[in-house]
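Participant: sharing a model that was predicted from the sequence below.
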Amino acid sequence: MADAEDRTYRPDALIARDIDAYLERHRDKGLLRFITCGSVDDGKSTLIGRLLYDSRAVFEDQLGQLESDSARVGTQGQDLDFALLVDGLSAEREQGITIDVAYRFFANEKRKFIVADTPGHEQYTRNMVTGASTADAAVLLVDARKGVLVQTRRHAFLAQLLGIRHVILAVNKMDLVDYDRATFEAIRDDFAAFAKDFGFEGLTAIPISGFRGDNVVERSAATDWYQGPSLVEALEAVPLAGEDAQARPFRMTVQWVNRPNQDFRGFAGLVSDGTVRPGDAVRVLPSGAQATIEAIHTFDGPLEQAVAGQSVTLTLAEEVDCSRGDVISAADDPPQVADQFEASVVWMDQTAMKPGRGYWLKIGTRTVTATLAAPKYEIDVNNPAGSGSRLAAKTLELNGIGVLELRTDRPIAFEPYADSKALGGFILIDKERDATVACGMLNFALRRAQNVHWQPTDIAREHHAALKNQTPRVLWFTGLSGSGKSTIANAVEKKLALMNRHTFLLDGDNVRHGLNKDLGFTEADRIENIRRIGEVAKLMADAGLIVLTAFISPFRAERKMVRDMLPEGEFVEIFVDTPLEVAEERDVKGLYRKAREGKLKNFTGIDSPYEPPEQPEIRVNTVDMSVDEAADHIIAQILPLK
């Protein structure tokens, strides 16, 4: 560490020259992952640069680049701008801010460290969440001149939400307040009062100067009134995650079924918790099948045991059904299995969350469809510990954090995020765009998930269909308002009735008089409208009926959701392809006129989008076809019905 009055650096003594030797020297040491977070310009990147430099983790070529960049951005004399070691994006260097999450490795004589430098700007909150998701500890910086700010509180709240239990409050830039003890203690007490209910297991406050190096690696004479540890000493005292994980019951999520030949069938994955040995009794979830560990295989040969943090291939003594995404666990202490949950969600996409829409949910190596309910509440992260921390919300926008209920299309093995990040943390992926839109933490399974079970019946859907001498179908008419959906669907049903077919027509307007009378026309309500209709149509198809539905159903995702509810081939998408100008000319209900006048909000085709089918089974154009011609064309396409 450079003395507070002597900022002359000695690169020959500090700079590592041989990368391979450096890594080999630290190979067997324990690893701590931590993040630096806090408000804008609190000095996070500078602090990490100082840690790298003083820990001798800066290499000769990096030092040369650092000196060159420091001179280019205006640093004078022998002062180095340590932030430039971390801010790698050109936009970051130009603006002097952190945008992306930068990961850096360094080590000392006691342990290895991976630090994530996370951005302080509110608009990059999602990047901070990404960095915190794998961290064991957080270094929360506060500018000594500014004290605890809104973003300080935001990041502290996110840290505890993401399961970080060890926090170091680094009161930075103490050199700019003349190392004033009263300033430090006021900030320490302010933060401690704010975070008293956050459940942090360790909270250490340290006065530092990232620029000068005070109390970063070594304790500084400039703060002789401070008797606590340096920042590095505090990091060395944080318990390693692997040590806690090994004490937990055994868990391994199957990443790959290894079957190179008929004689070998192994299950490869990362042991996330516990210890496993040959002969141990295990349970495969969600099926619940029990088996015994036959052997533990690695690239370097068999093992007598495997512990948390190791990637292995397990073979089982019994032949049981086990595939990618399943969890192999201790037989006497398995995780829970459920399909309905309460979860905390951080929304990370420019497009708002759509309640009722199906998203891919990826947890461990398992991917399922999850449907999200509207939030119970949104968390006001500007005041997370106060009485106004819960806000009413119908959706979540970018960087919004909320608590909601979700259901998956099949049971999954899980543990609450507070107990296991591996089995409690998930991401959500938009099915249409294949884009990650949110991350989340499962809090607990809903009671109804255990209390509601599918009741088997003796009369199957095939028997219902045979009695009616027909194959069930759901004829899903979609198109703009005024396209002719209801008229054509009605004509098709009349023709089917003449053919002695058993049918039922679900019309959009009619359904809103009863089943869906509580729904409006917002995007979320439209999604829920189609979900309910899909469930009703499925039940009617189970009864052996040919179901006709006439709904705008503007979104592809919801039409696909209904398709996925039914057996292959039973969902028939019929696109009534009528141009907007033609539908608007008809306007028998006067709806387009009201929408154009601003008297009718969220009207499809005007101020709410319509996503036309990309590959419908049937397409009719009412400009070129009469109603009878369209009906005959549809019936010809769906025949035979037996």
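Facilitator: Great, that's in hand.

Participant: contacts, neighbours, all on C-alpha from now
Facilitator: OK.

Participant: check contacts around the residue minimising distance to the centre of the chain.
Facilitator: By Cα atoms, centre = their mean, the chain has its centre lying nearest to Cys439, at 1.9 Å. By Cα atoms under 8 Å, 6 or more residues apart in numbering, Cys439 lies in contact with 345-348, 425-428.

Participant: hmm, which two among these are most spread apart?
Facilitator: Met348 and Gly425 (14.9 Å; Cα to Cα).

Participant: thinking Leu240 is in contact with Leu31, fair?
Facilitator: Yes: the criterion here is Cα atoms under 8 Å, and Leu240 meets it with Leu31 at 7.0 Å.

Participant: hmm, back to that, which of the contacts of Cys439 fall in helices?
Facilitator: Judged by DSSP state H, helices contain none of these.

Participant: got another one to weigh against that:
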Amino acid sequence: MNAMTDPDFFSAADKGVLRLITAGSVDDGKSTLIGRLLYDSKGIFADQLDAISRAKYKRTVGDALDLSLLTDGLEAEREQGITIDVAYRYFSTPARKFIVADAPGHEQYTRNMVTGASTADAAIILVDATRVAGGQLLTQTKRHSTLAHLLGIRHIVVAVNKMDLVDWNEDVFARIRDAYSALAAKIGIGHFEILPLSALTGDNVVTRSQRTPWYAGPALLELLESLEVRDLAHTRALRFPVQMVARHGGDRADDFRGYMGQIASGSVRVGDRVLVQPSGVSATVKSLVVHGGEIDAASAGDSVTVVLNEDVDASRGDVLVHETAPATVAREFEAELCWLDAQALNPARKYLLKQGTRLTTAKIKNVLARRDIHELEEVSLADSPFSMNDIGRAVLATRDALALDRYEDIAATGAFILIDEATHQTAAAGMIRRAIAD
């Protein structure tokens, strides 16, 4: 049975579901690697194999399968031989279930990589051994590694691909390993795994290869099966962004009013004292309503309607938190920005800011620094706007007060996007580093 149609895909009592993303530069072989994982783990149907074997954009010789076509589904992707959109694929082994996102390598589609990486537990950073044999990493490898670190991805796996094209030269691998070690030290990655492989031939992808006697580590799939996945959202403080207010029977004294949404982090029980933020009004949880009736408790990931004992003013965009562990309420904060729009940042303009279910307007008060993606150091550019794909720190001010957390503490209330009011393009993805008191 194919993993995508397996009804038990998300329910097996094993090592858990690992969400991973492949990243790196154009033509590093990301799509081919995912295709190889799907093919060797028997995660595709016979008719899919037949379809890619007859594809007009097939780039392999003879009867060899072009496994990249398993993820490059758009016509433009197959025609150009590049990945444009994020493609999600699912497969499983006896040890674990996997959700894998194939992210574009081209600079123009960095925004798509950020989208795919925002929910990933692990990142596979591919490096083309033929293009960096001397140890000089490509710009997109540096950019994607930096973004993976900023987004808090816990497991970084560096896959040195196309080793078959450099005759499995150990010295080439060693130079790339040393170069990535220096990169990791500069951007703050404390630990990473690195291995040599060939996605095209399958060496060191699912099973260990005889061609790398000098490599003592596991094959890629074995490594991915061993990674620890901890659902930290369940251990964090309660954050319940209100999506909608449900009300009926308004002409009666016992009318129903509930606050619908999905718990972003933590848990809540009937009888808990909560705050409505940013207003700070307190209330007691009267009941928790789900599709099948009422429940006593709910936790991160659960969609639920919260009914309160007291009549309070709460609406879409507000956040319910425990009285003992509130978020910080502020209108000004410092954040890390990844600028995604082709139009450069304009400090004179206002942008729409979306954080969870809250939509407000924001202005960039001050650009503190921009990260030089080549030297991997922050450069003071207080008067210089961000251009497309720039990464740096800025101070933002919002029209409305927000319930804020540091991104590394609680991602749900620590992340946001900026939207251009005129074009409605996503201008930037942001990660809050600290709130600034009024």
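Facilitator: All right, it came through fine. Predicted, not measured: the structure shown is a model, and the values here were computed from it.

Participant: got a TM-score for the two of them?
Facilitator: Once superposed, chain against chain, the TM-score is 0.91 (TM-score structural alignment, normalised by the length of the second structure); 427 aligned residues with a Cα RMSD of 2.1 Å.

Participant: buried subset of the contacts of Cys439 of the first structure?
Facilitator: 345-348, 425-428 (16 or more other Cα atoms under 10 Å).

Participant: circling back to that earlier point, list the members of the contacts of Cys439 of the first structure that persist in the second structure.
Facilitator: Retained in the second structure: 345-348, 425-428, out of the contacts of Cys439 of the first structure (criterion both residues aligned by TM-score structural alignment, their matches' Cα atoms under 8 Å).

Participant: pull the number of nearby residues for Ile635 of the first structure.
Facilitator: 15 (other Cα atoms under 10 Å).

Participant: likewise for Ile194 of the second structure?
Facilitator: Residues near Ile194 of the second structure, counting by other Cα under 10 Å: 21.

Participant: also the one 5 residues further on?
Facilitator: Taking other Cα under 10 Å as the neighbour definition, Ala199 of the second structure ends up with a count of 28.

Participant: now the one 10 residues further on
Facilitator: Ser209 of the second structure: 17 surrounding residues under other Cα under 10 Å.

Participant: and Val572 of the first structure, by the same measure?
Facilitator: Val572 of the first structure has 18 neighbouring residues, counting by other Cα under 10 Å.

Participant: now swap in Gly258 of the second structure and tell me
Facilitator: 21.

Participant: name the element it belongs to?
Facilitator: Taking DSSP states H and E as the criterion, Gly258 of the second structure maps to strand 256-262.

Participant: mind checking what helix or strand follows that strand in sequence?
Facilitator: Next element after strand 256-262 of the second structure (DSSP H and E): strand 267-269.

Participant: still on that earlier bit, nearest to Glu67 of the first structure among the buried ones among the contacts of Cys439 of the first structure?
Facilitator: Nearest to Glu67 of the first structure among those, counting by Cα to Cα, is Met348 at 36.5 Å.

Participant: alignment lookup: the closest one to the second structure.
Facilitator: Alignment note: Met348 of the first structure maps to Leu340 in the second structure; criterion TM-score structural alignment.

Participant: tell me which residues touch that match, please.
Facilitator: 110-111, 387-390, 426-429.

Participant: could the residues you listed be laid out in a markdown table, adding secondary structure and distance to Arg236 of the second structure?
Facilitator: Output for these, formatted as a markdown table (DSSP: H, G, I helix; E, B strand; the rest coil; distance: Cα to Cα, whole Å):
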| residue | secondary structure | distance to Arg236 of the second structure |
| --- | --- | --- |
| Thr110 | helix | 30 |
| Arg111 | helix | 28 |
| Ser387 | coil | 35 |
| Met388 | coil | 34 |
| Asn389 | coil | 31 |
| Asp390 | coil | 31 |
| Thr426 | strand | 29 |
| Ala427 | strand | 29 |
| Ala428 | strand | 26 |
| Ala429 | strand | 23 |
